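Asker: Need a 3D model of the following:
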Amino acid sequence: MIQETLREAEERMKKAVEATQHEFSLIRTGRANPAILEHVRVDAYGTTLPLNQVASISVPEPRQLLITPFDRNILPQIEKGILKSDVGITPTNDGSALRLNIPPLNEERRKELIKQVHQKAEQGRASIRTVRHEAIKKLQTAKKASEISENEEKRAEEQVQKLVDKYTAEIDHLMKVKEAELMEV
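Answerer: The predicted structure is shown next:
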């Protein structure tokens, strides 16, 4: 019972770290990264589709994304989708593809993005704390039901705390890496 609770808690903590890492990848740095277009939706063929299902996205230069539609007829819809999204970059249409030139970040924008990184990191840490809380509650319930002894409960709680420390440190490390990436000129 204890091992199952610990395994489940660790699994959920890993997922919290992965989710935080994914959120960090969506924050735009001065470099071109196709992940910034992940939330772009395109109205095409009578439905709304993710951009990656109607076009290929490549990085021809460090500060440029090239969006090539699979069907040229939907180029205007892709352009509208990008303009409606929160990417904050106006695409250049050359008739067969769209180019997104990523401007260098100014100091003010860098500070805003670092604040976002800190918020996302705190959300990740909060998720980990929630998992800890739930795991400890399960252990206390098991102790009350006399399924485990008080000593077993204490040892298991210490193991849960070690997992929390490990995965929180991982999120902190990812946050520092992303901050360094944002401060690069």
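Asker: contacts, neighbours, all on C-alpha from now
Answerer: Fine.
Asker: Would you tell me what the next helix or strand after the host helix or strand of residue 57 is?
Answerer: Here residue 57 sits within strand 55-61, counting by DSSP states H and E. The helix or strand immediately downstream of strand 55-61 is strand 64-69, counting by DSSP H and E.
Asker: wait, what's in contact with residue 80?
Answerer: residue 42 (C-alpha atoms under 8 Å, 6 or more residues apart in numbering).
Asker: Now name the helix or strand holding it.
Answerer: Counting by DSSP H and E, residue 80 is part of helix 75-84.
Asker: Next, the structure of the following sequence, for comparison with the previous one:
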Amino acid sequence: MMINEVIDDGTKRMDGALTSLEGDFVRLRTGRASTGLIDHIMVDYYGTPTPINQVASVAVPDSRTITIQPWDKGAFALIDKALLKSDLGLNPVNDGKLIRICIPPLTEERRKDLGKIAKKFTEDSKVALRNVRRDMNETLKKLEKDKDISSDEMHDAQDRVQKLTDVYVKKCDELLAAKDKEIMEI
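Answerer: Predicted coordinates for the structure are as follows:
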């Protein structure tokens, strides 16, 4: 029973690493408009850092445009300021009713840079997976040392942990391949 608890806990933590990687990929600009591109940008709304989607309607009317329609007229300047301060390099156009962000097509050099960033995100996730694997194996060794499980059970469990890790590493590689394809798509 204890072995299953260790593996279940590790699986949840590995799922978290994978979810984090997916979130990083959503924020990675690929030349295609997506609301996920600005989800992490915070607006200083009445002194409280607030996500843009909680102070405005965010939409994607076409593949190159994001529109933001604040619910409060006073939020226009705040959203503009937050977008300009963000690391995305986007130029919002404010017409008083709507904020439009045009996503320019990516240059070949920028595509290669984004590919490198995607690889770094993937490698960070793989490091997190290996850390979870290490923690799981240490827990199993401690259980064996405390005579809660036998040596054979520990080795079988470590094999299960390695197979689980391999599955998640493969998922990371698949996500990277899909993101690379999306980045290089013109």
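Asker: rewinding a little: other SSEs contacting the strand holding residue 57 of structure 1?
Answerer: With contacts taken as 3 or more C-alpha pairs under 8 Å, 6 or more residues apart in numbering; DSSP states H and E, strand 55-61 of structure 1 sits against strand 64-69.
Asker: let's see it at 10 Å
Answerer: Helices and strands touching strand 55-61 of structure 1, by 3 or more C-alpha pairs under 10 Å, 6 or more residues apart in numbering; DSSP states H and E, are strand 64-69, strand 98-101.
Asker: Surely residue 32 of structure 2 is within a strand?
Answerer: No. Looking at residue 32 of structure 2 with DSSP: H, G, I helix; E, B strand; the rest coil, it is coil, so not inside a strand.
Asker: Count the neighbours of it for me.
Answerer: By other C-alpha atoms under 10 Å, the residues close to residue 32 of structure 2 number 21.
Asker: With residue 62 of structure 1 instead?
Answerer: So residue 62 of structure 1, with other C-alpha under 10 Å, has 12 neighbours.
Asker: mind listing what it touches?
Answerer: Counting by C-alpha atoms under 10 Å, 6 or more residues apart in numbering, residue 62 of structure 1 touches 30-33, 101-102.
Asker: tell me which of those residues are still there in structure 2?
Answerer: Contacts conserved in structure 2 for these, counting by both residues aligned by TM-score structural alignment, their matches' C-alpha atoms under 10 Å: 30-33, 101-102.
Asker: Contact partners for the residue of structure 1 most remote from its centre?
Answerer: Note on structure 1: the largest C-alpha distance from the chain mean falls to residue 146, namely 40.9 Å (C-alpha atoms, centre = their mean). Taking C-alpha under 10 Å, 6+ apart as the criterion, residue 146 of structure 1 is in contact with residue 140.
Asker: three-state assignment of it?
Answerer: Going by three-state DSSP: residue 146 of structure 1 is coil.
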